[in-house]
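S.K.: return a 3D structure for these sequence lines:
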Amino acid sequence: MIKIHVAASQQYDVILNKGILSMTGMYVKDALGLQDDPITGKLKNKKICIVTDETVDPLYGRENQTLWRSLTLTGFEVHKYVFPGGEDSKNMETIEELLEFLAAKRFTRTDVLLALGGGIVGDVTGFAAATYLRGIEFIQVPTTLLAIVDSSVGGKTGVNLKAGKNLAGAFWQPSLVLFDSEFLDTLSYDIKLDGIAEAIKAGIIAEPLILDSIKMKRTLDDPDFLMNLASLAIEVKRKVVEEDERDNGSRQLLNLGHTLAHAIEKCSRYKISHGHAVAMGMKIVAIASDRLGWTVENCSEDILEILERFKFPLRCPYSAWELANAAMQDKKIRGGNITLVVPARIGKCRLKTISVNKLEPFISYGL
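M.R.: Reported below is the predicted structural model:
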């Protein structure tokens, strides 16, 4: 078992273990500090809503399956809300429908949501939890490597607007994060790559040991390796979140490659997945930073080598103009400036603020 404690505004544990899904009820009960009814020996009048999508629901969300049984045996009154998967559902319409569902089921401030799925499910559930009755507790049960490595930890929640990605949201920390290594068995190679991209990002930012570990692997079939990789990446995020929870300073370093990744996702109408777009974004930023002399040590060759090792598709199909135009709605734009994350050397990145007028030339250097 791997257990990482996050000391943010709400303190919580991130627990990774094989078979942990069968113990979800117990872990949720303990995390929320709930007590059994002295007569029945079970929880009393405590609702939990599993929020999931149409892809994950048949795998783990049904009444006759492990998660539901664990919650029911613990004494929770279990409800479920399912929405279509994909970025097209990560919007205010889904949030409104979920909030109306909770109201119809008479959820109160003492009840809880449980996000069962990838990053989109986690973002939607967290945002709903932050806004329903001005805030109720929620649990993250990520089912993808990408979600456990990155989005399930740190308290960023939100949805997309037509203008761009994650433009509506809230900071709302979970009460617990649980990840079962058996989830890895259902993930395709490409979906695992999404998580690897975020792990590589964490290594470039602050932990070269991650990159050393990845360099020794040529396949992604070893669950112990992936669990260890996830724990190292979570530790990087934990330290940054504890230092700058509200994303006003050092937490921005976690956005390495993300300004361009979000632009790539938007240009592709979200046909290019987040992790694959992050890999493209990191490649562009690394090459441009080297060519402009912004790095202390040239990084692009090392970064390209590790991305190519796992056969990431790295050729960006969009022009510098298209990417710069798509990035104009990025959250990191303040006034006429945008803050980029650039590598100084492997294991050390820094923030570089430039005029938005210089973004297109910067991208051109990296393409």
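S.K.: for the rest of this, base every contact and every neighbour count on C-alpha atoms.
M.R.: Noted.
S.K.: quick check: buried residues in the helix or strand containing Asp123?
M.R.: Under the criterion of DSSP states H and E, Asp123 resides in helix 119-131. Using 16 or more other Cα atoms under 10 Å as the test for burial, helix 119-131 gives Gly119, Ile120, Val121, Gly122, Asp123, Val124, Thr125, Gly126, Phe127, Ala128, Ala129, Ala130.
S.K.: got the residue ranges for the strands in the stretch 201-350 of the chain?
M.R.: With DSSP state E, counting those that start in this stretch as the criterion, the stretch 201-350 of the chain has strands at 333-334, 337-345, 348-355.
S.K.: got the ones you listed as JSON lines, with mean neighbour count and distance to Tyr81 columns?
M.R.: JSON lines is the format used below for the strands of the stretch 201-350 of the chain (neighbours: other Cα atoms under 10 Å; distance: least, Cα to Cα, whole Å):
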{"stretch": "strand 333-334", "mean neighbour count": "15", "distance to Tyr81": "35"}
{"stretch": "strand 337-345", "mean neighbour count": "22", "distance to Tyr81": "37"}
{"stretch": "strand 348-355", "mean neighbour count": "16", "distance to Tyr81": "40"}
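S.K.: alongside the first, I'd like the structure of this one:
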Amino acid sequence: MKQIFAKIGDKKCTIVIGANAIRHFSFNRLGASGFVVVADMRAKKHLASIFGLLVKKLGKNLIVIEIKNGERAKNIATVERICRIMARSNCDRDAVIISFGGGVVGDIAGFSASIYHRCIRYVHIPTTLLAQVDSSIGGKTGVNLPEGKNLMGSIYQPSAVIMDTSALKTLPKQEINNGLAEAIKYGVIGDKALFRFLERNALRRDAHFFQHIIVQSCIFKLSVVKKDERETNLRYILNYGHTMGHAIEAASQYRIPHGKAIALGMIYEGYLAVVFGSFPYNDWVRQTNLLKRICAPSDVAVRPPSLIDFFRRDKKSTCGEPRFVFPSRIGSVARHRGLYLHAVPRDALYREFQVVNDMKI
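M.R.: Sure thing, here's the model as predicted:
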């Protein structure tokens, strides 16, 4: 069992990582007047024994709200439903929301906590590899709008994150790949040791493998978020591959899995970095080969014209011009005049993305 104690801004967060982590966590220390569990319906069903243990530990003063799995549930109507159930149940400011499921549930539950009674505490129990290595850490919460992904949200830190790695045993291959894509991202932008570990162990799926990449991913992400919680500059590096990836997800109406979209995003954005002179071609090839081995993104072709509107609405864009994170080598990112975001004209996007398409990666 690994514990990490983090202080981000004025908020303290305990992160527990390991098999049977829920069993070892004391919920009594939260001093809650009651608990509201926002649970992914599929996770609740497939992880019945873990969920049952959670319910037993939380006691009688408990509300369980089930929501559907997937990005289509990540909307303001779902948040309103949660808040209204809590209001009708007379939940006060000492109530604690607990998310149980993947990143979608975590985003919804965290956003609900950030606005109910102008903020109450919340705890993440992420049950997917993606949520454990990425979305449960850092305090980003939010929902989608028809116009794009994560356009409404807040930055609000959880009180605790409980990562029970035994939950990963039931995950399908695509869900594992979703998380590994984000772990590769951390390796490319700042942790070359993690990247090398993934290169050497790309096909491993044992408990020690998962524990290592989860711990290293959390440590790296926390090191960034502590320095730039509100995403004014440094934290933007965590968006490598995501400008393109989120646009691909939204344009496909979320039929393309997150991991595959982010893997594609890193391939295309990495190639832009090669063209603009910051990323060595050989490092781009190493990154691309690892993504292909783990995430198999090659059966999706990117068509820039269908993505332009999503680029314009991306939070990193300025005056409608998309900006991207460029690696400088494996384990490092490039800065331009002190900034980590690089503007790319539309004609260059069209031209270089077509070059990558023609490579038939």
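S.K.: quick revisit: now, which of the buried residues of helix 119-131 of structure 1 sits nearest Ile287 of structure 1?
M.R.: Distances from Ile287 of structure 1 to these, taken as Cα to Cα, are shortest for Gly119 (28.3 Å).
S.K.: now check structure 2 for the residue matching the closest one.
M.R.: The alignment partner of Gly119 of structure 1 in structure 2, by TM-score structural alignment, is Gly103.
S.K.: you'd agree its match is up against Gly139?
M.R.: No. Under the criterion of Cα atoms under 8 Å, Gly103 of structure 2 makes no contact with Gly139, lying 11.7 Å away.
S.K.: can you pull the contacts of Ile189 of structure 2?
M.R.: Residues near Ile189 of structure 2 by Cα atoms under 8 Å, 6 or more residues apart in numbering: Ile237, Leu238, Tyr240, Pro327, Ile330, Gly331, Ser332, Val333.
S.K.: and Gly158 of structure 1, what's its match in structure 2?
M.R.: Taking TM-score structural alignment, Gly158 of structure 1 has Gly142 as its aligned residue in structure 2.
S.K.: so that match, which state does it fall into?
M.R.: Taking DSSP: H, G, I helix; E, B strand; the rest coil as the rule, one finds Gly142 of structure 2 in the strand state.
S.K.: ok so, going back, turn the contacts of Ile189 of structure 2 into TSV, columns for distance to Gly265 of structure 2.
M.R.: TSV is the format used below for these (distance: Cα to Cα, whole Å):
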residue	distance to Gly265 of structure 2
Ile237	14
Leu238	13
Tyr240	8
Pro327	13
Ile330	16
Gly331	17
Ser332	17
Val333	16
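S.K.: can you say which two of the residues you listed are spatially most distant?
M.R.: Across those, no pair lies farther apart than Leu238 and Ile330, at 14.3 Å, counting by Cα to Cα.
S.K.: neighbour-wise, which of the two wins?
M.R.: Ile330 (24 against 19; other Cα atoms under 10 Å).
S.K.: so that one touches Asn282, yeah?
M.R.: No. With contact defined as Cα under 8 Å, Ile330 of structure 2 does not count as touching Asn282 (9.9 Å).
S.K.: that older thread, which one, of the strands of the stretch 201-350 of structure 1, ends up nearest to Leu304 of structure 1?
M.R.: Across these, the minimum distance to Leu304 of structure 1, taken as Cα to Cα, is reached by strand 337-345, at 13.1 Å.
S.K.: and stretch 68-83 of structure 1, what's buried?
M.R.: 68-72, 74-83.
S.K.: how about the equivalent of Arg309 of structure 1 over in structure 2: what's its closest non-neighbour residue?
M.R.: Per TM-score structural alignment, the equivalent position to Arg309 of structure 1 in structure 2 is Arg293. Counting by Cα to Cα, 6 or more residues apart in numbering, Ala202 is the residue found nearest to Arg293 of structure 2 once chain neighbours are left out, at 7.3 Å.
S.K.: for Val302 of structure 2, see how far away the most centrally placed residue in structure 2 is.
M.R.: Structure 2 has Ser135 as the residue nearest its centroid, 3.0 Å off, counting by Cα atoms, centre = their mean. Using Cα to Cα, to the nearest Å, Ser135 of structure 2 is found at 25 Å from Val302 of structure 2.
S.K.: check Ile308 of structure 2 too.
M.R.: For Ile308 of structure 2, the distance to Val302 of structure 2 (Cα to Cα) stands at 12 Å.
S.K.: quick one: average offset of the longest helix seen in structure 1 versus structure 2, please.
M.R.: Using DSSP state H, we find that the single longest helix of structure 1 is helix 223-243. Comparing helix 223-243 of structure 1 with its match in structure 2 after superposition yields a mean distance of 0.7 Å (mean Cα distance after the TM-score superposition for structure 1).
S.K.: which neighbouring elements make contact with that helix?
M.R.: If you count contacts as 3 or more Cα pairs under 8 Å, 6 or more residues apart in numbering; DSSP states H and E, helix 223-243 of structure 1 packs onto strand 2-7, helix 189-206, helix 208-215.
S.K.: OK, contacts around the nearest residue to Lys140 of structure 2 once chain neighbours are set aside?
M.R.: Nearest non-adjacent residue to Lys140 of structure 2, counting by Cα to Cα, 6+ apart: Ile155, 4.6 Å away. With contacts defined as Cα under 8 Å, 6+ apart, Ile155 of structure 2 is in contact with Gly138, Gly139, Lys140, Thr141, Glu229, Arg230.
S.K.: in structure 1, which of those still touch?
M.R.: Retained in structure 1: Gly139, Lys140, Thr141, Arg230, out of the contacts of Ile155 of structure 2 (criterion both residues aligned by TM-score structural alignment, their matches' Cα atoms under 8 Å).
S.K.: quick one, what contacts the second one?
M.R.: So the one you mean is Lys140 of structure 2. Taking Cα under 8 Å, 6+ apart, one finds Asp107, Gly110, Gly153, Ser154, Ile155, Tyr156, Gln157 in contact with Lys140 of structure 2.
S.K.: quick check: the farthest pair among these?
M.R.: Gly153 and Gln157 (12.6 Å).
S.K.: so the two - more neighbours on which side?
M.R.: A direct count of neighbours by other Cα under 10 Å for Gly153 of structure 2 and Gln157 places Gln157 higher, at 26 against 19.
S.K.: how close does the aligned residue in structure 1 for the more buried one get to Leu133 of structure 1?
M.R.: Residue pairing (TM-score structural alignment): Gln157 of structure 2 is matched to Gln173 of structure 1. To Leu133 of structure 1, Gln173 of structure 1 is 16 Å away according to Cα to Cα.
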